Structures are given as C-alpha cells and as structure tokens.
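Colleague: show me the folded form of this:
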Amino acid sequence: MKLRMNHREANPKVFEIMLQLETSVQSLGLDKTLYELVKIRASQLNNCAFCIDMHAKELQGMGEQFDRILLLSVWREVPIYTEREKAALELTEYLTRLSDAGLPDEVYARVRAQFQESEIAALILAINTINGWNRLGVATGMFPGCFL
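Modeller: This next block holds a predicted model:
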C-alpha cells in the first residue's frame, strides 16, 4: 500500500488545526472510554482502517476488555455495553450517516435519557471530530503503520 499524500507534510497547518480540535473535544469532560468507542464506531462506518487500528489499540492500552473492542460493530447484538454507551453509539451512527435518515426524534430521546444537554453537545462535537479525522485519513489513503 502507498499513502496518497502525507497531509502532515503537505500542509502542517491542517494537522495542527485538527489536533487543536481534538484537544478541545478532550477538554469537554467526556468519558475517555466512551469517546474511544465512539471513535472506533464512526471509523468502522467510514472504513478508516488507520483510525480503527489507532483507537482499538488506545482502548486496549486503557485496559478495555477485548470483547468490547472486537464486537463494537455489532453492539446491538451483545449485552456488554451500557445503556449510556448504546445511546452514544446510536447517535454516532446516525450523525455519521446523516444523509440517510437525519437524526430521528426517537433516537434523540434515547440519547437525552442518558445524557445532559451539555454532554450531548460535547458528543456531537466529538462525533464531528472523528468524522473529520476519518475523512482526512480515507482521502489521503492512510493505513495502519503508514507513518512508520
């Protein structure tokens, strides 16, 4: 495999801005495990191998159970995620695939039952951020180990 473009070298400011956004999202107080689950799920939907690999390793390094990483793409089918995590994962799916169905009221109601509005706003920004990273990664042909 060959990287289409190294965006870090082509325009370092792009990478810097994305890092600033990531740092800002991390300062909003989201649970780190929840945020990593959201990152992996969006990356799965967007087929971003680089991000799936990076965030799965991040969760593994945090001591997360292997099954919760491995089975994330089928989170509805297994009883290993909390109601809060399920709500965040569902929101992630709908916002990542926004053009398919928008965000149905019943999905928002499930999210609202688990999170305060300030947390929902943070989740929305977190989902937007990982989708931005995914688009940068897929567009430039990033893959696990491409910067080694």
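Colleague: from here on, contacts and neighbour counts on C-alpha atoms
Modeller: Will do.
Colleague: residues touching residue 56, list them.
Modeller: Residue 56 is in contact with 36, 40, 69, counting by CA atoms under 8 Å, 6 or more residues apart in numbering.
Colleague: which of those residues tops the neighbour count?
Modeller: Within these, most neighbours by other CA atoms under 10 Å means residue 40, with 26 neighbours.
Colleague: so that one versus residue 46, what's the distance?
Modeller: Computed as CA to CA, to the nearest Å, the residue 40 to residue 46 distance reads 10 Å.
Colleague: nearest spatial neighbour of residue 144, skipping sequence neighbours?
Modeller: residue 50 (4.6 Å; CA to CA, 6 or more residues apart in numbering).
Colleague: state the distance from the one you found to residue 124.
Modeller: Distance of residue 50 to residue 124, computed by CA to CA: 22 Å.
Colleague: burial count for residue 63?
Modeller: Neighbourhood size, residue 63 [other CA under 10 Å]: 10.
Colleague: one more, so I can put them side by side:
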Amino acid sequence: MATIAATHNLAADAYRAMLGVEKYLAQCSIEPAIRELVKLHVSQINGCAYCIDMHWKDARAGDETEQRLYSLPAWRETPYYSQRERTALLVAEELTKVAHHPLPAEVLEQAKAEFSDQELLDLAWVVAAINAWNRVNIAVSMEPGGYQPARQALSA
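Modeller: As a prediction, the model looks like this:
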C-alpha cells in the first residue's frame, strides 16, 4: 500500500499544485460544512476509501453529526439537509458524473437560485479537486484508516 509521503515524493510538483488549490478552497466562498459534505459524497460516488475515511473524520472534527454523515448516500430521502446543501450535493453529483454536458438546465437553475456566480464557480472547484484527489489516491492504492484530522470548526 502507498503512503502519503511516498506518493508526493514521486510527483512533488503536482502535489504542491494540488495543495495550492486546497489552500484556495479553504478560504473560498463555500462554507466549510458544505465543502466537507461535498468531498465526502463525491468520494463515496468514486469509491475512494481513503478519501471517505479522511472526509468523514474531518466532518466529525468540524462537529458534523453521525446521522447526517451516514445518511449522506440517501440525502434525497432524508430531512437532514438544507436546500443549499441539497443543491450543492446535486451539483456535485452532476459534475462528478460528467456524462451530462453541460449541467442539466434544471440543475443549473436550482444552483443559481442557491449560489452566487462566485459560489457556483468555487463549488465547481471543490468538486474538481476532490475528484482529482480520489483518482490519485485510488491509483496509488492509498490505505484508509490512518488519517487523523486537526480539530476544526466547520461553522466558519
């Protein structure tokens, strides 16, 4: 199994570039709680065990509830998510399953009702970044379980 140290030593410049994207996303217009829900859900869609483990732990460190996390794959059928969160999850699904070119009109209309142009662009970057991390971590067989988050508040 690969380790984080081994993978970013092999492609240090690419890893640093991705960390630059993450630095931007950490201060972007999408609130931290939604960013973590999106990262976790996209990782579930892509089957990236390492990223599922990481973003579940990060969400819990940010005071996300277990109920909302274990219900995430069935977010449409539960009352636990706000309209803004539901829209972010819908956009994340559509952008992850890229067979739809462009976003379906009804999804784009819903997204524009919930997110400003800047927020929608930032949300697209959140989705693009986690999709990239998923693919790299799957490619190098990152082993889940060892990641430990820094305690953080997601309400910021």
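Colleague: now the TM-score, please.
Modeller: TM-score of the superposed chains, computed with TM-score structural alignment, normalised by the length of structure 1, equals 0.92; 146 aligned residues with a CA RMSD of 1.8 Å.
Colleague: so which of residue 50 and residue 124 of structure 1 has more stuff around it?
Modeller: Taking neighbours as other CA under 10 Å, residue 50 of structure 1 and residue 124 compare with residue 50 leading, 19 against 15.
Colleague: from residue 117 of structure 2, how far out is the aligned partner of that one in structure 2?
Modeller: Mapped onto structure 2 by TM-score structural alignment, residue 50 of structure 1 lines up with residue 50. As for residue 50 of structure 2, its distance to residue 117 of structure 2 is 31 Å (criterion: CA to CA).
Colleague: now residue 137 of structure 2
Modeller: For residue 137 of structure 2, the distance to residue 117 of structure 2 - CA to CA - is 30 Å.
Colleague: equivalent analysis for residue 95 of structure 2, please.
Modeller: From residue 95 of structure 2 to residue 117 of structure 2 the distance is 16 Å (CA to CA).
Colleague: so between those two, which is more surrounded?
Modeller: The neighbour count for residue 95 of structure 2 versus residue 117, taken as other CA under 10 Å, is higher for residue 95 (20 against 11).
Colleague: what residues does stretch 82-96 of structure 1 touch?
Modeller: Stretch 82-96 of structure 1 is contacted by residues 34, 37-38, 41-42, 45-46, 75-76, 101-103, 107-108, 110-111, 114-115, 123-124, 127-128, 131 when judged by CA under 8 Å, 6+ apart.
Colleague: quick one: residues contacting residue 140 of structure 2.
Modeller: By CA under 8 Å, 6+ apart, the contact list for residue 140 of structure 2 reads 1-2, 7.
Colleague: can you put those residues in CSV and add secondary structure?
Modeller: Output for the contacts of residue 140 of structure 2, formatted as CSV (DSSP: H, G, I helix; E, B strand; the rest coil):
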residue, secondary structure
1, coil
2, strand
7, helix
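Colleague: just the buried members of those residues?
Modeller: If you count burial by 16 or more other CA atoms under 10 Å, the buried members of those come out as residue 7.
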